[in-house]
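**Q** Attaching a predicted model along with its sequence, questions to come.
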Amino acid sequence: MSLDPAIAARLKRDAQGLVAAIVQQHDTREVLMLGWMDDEALHRTLTSGRVTFWSRSRGEYWRKGDTSGHAQIVKSVALDCDGDALLVTVDQIGAACHTGDRTCFDAGDLRATISPDAPAGGEA
């Protein structure tokens, strides 16, 4: 089986045929990591209940947790309005980051300046 043609037609892939996949914990909304998917990785994710990525460095598919035990159980998958990014909500078992941390985004705040002109509520 392959990715549903209706879904494939909506994807806007990069030059390597990949789409960014942002992974978020379903209940806390914590952003866990960013991975990359091609059509096959997305198909496997949509049909297996576990998240599969395409490893750009290894040039192969990898299902999160198969070697580490830190699995990602799929709760939902959504495509953004431009078709160039996916939001995958999961139940994360153990660490999401290869460093052993819960999230890949805890390496330190970059201390961005908050605009004094930002509207209330932080919306643009």
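**A** In hand now; what should we look at?

**Q** from here on, contacts and neighbour counts on C-alpha atoms
**A** OK.

**Q** And the strands in the protein?
**A** 19-25, 31-37, 52-55, 60-63, 72-79, 85-92 (DSSP state E).

**Q** So which of these is nearest residue 111?
**A** strand 31-37 (18.1 Å; Cα to Cα).

**Q** another structure for you, compare them:
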Amino acid sequence: MDDRETGLTLAPRYDAAGLITAVATDAATGEVLMLAHMNAEALAATVASREATFWSRSRGRLWKKGESSGHVLRVCDIRIDCDQDAVWLIVEPAGPACHTGARSCFYRRVTAEGLEAVGDEVPGAA
């Protein structure tokens, strides 16, 4: 083990594309809301503003969650895993976390038959 694993120095281990994985959970319920990626600039913006900012691989730019929908993720706590290659954001969501309108991006269960809706979370489900 080295200082990155046991010390108190923030030293994120970004991948070859300059990204680390970030997972956001609801501070009130513990529910996993979304998974995204951060580069150094996104992590710094999140720490400074206390609103989740990510690197959008599809847009090729920084993306503040809720910048167009208003469904920002207000950050209560930021944790980093033992080898500093993943970030956990504990957040208060100001609306649905998923771009589909679902509360969480994880609204389907994988089964041997394929996908199954979890409760009434699937957008457009009856």
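**A** Sure thing, it's come through. Given the structure is predicted, the values throughout are model-derived calculations rather than measurements.

**Q** hang on, the earlier thing: can the strands of structure 1 go into TSV with extra columns for mean neighbour count and distance to residue 112 of structure 1?
**A** Shown next, in TSV, are these (neighbours: other Cα atoms under 10 Å; distance: least, Cα to Cα, whole Å):
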stretch	mean neighbour count	distance to residue 112 of structure 1
strand 19-25	22	21
strand 31-37	20	18
strand 52-55	20	30
strand 60-63	15	34
strand 72-79	18	28
strand 85-92	21	24
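
**Q** Spit out the contact partners of the residue lying closest to residue 61 of structure 2 once chain neighbours are set aside.
**A** Spatial nearest neighbour of residue 61 of structure 2, chain neighbours left out: residue 55 (5.8 Å); criterion: Cα to Cα, 6 or more residues apart in numbering. Applying Cα atoms under 8 Å, 6 or more residues apart in numbering, we find residue 55 of structure 2 in contact with 19, 36, 37, 38, 39, 42, 61, 62, 63.

**Q** again, 7 Å this time
**A** By Cα atoms under 7 Å, 6 or more residues apart in numbering, the contact list for residue 55 of structure 2 reads 37, 38, 39, 42, 61, 62, 63.

**Q** Name the single longest helix found in structure 1.
**A** Secondary structure of structure 1 per DSSP state H: the longest helix is helix 39-48.
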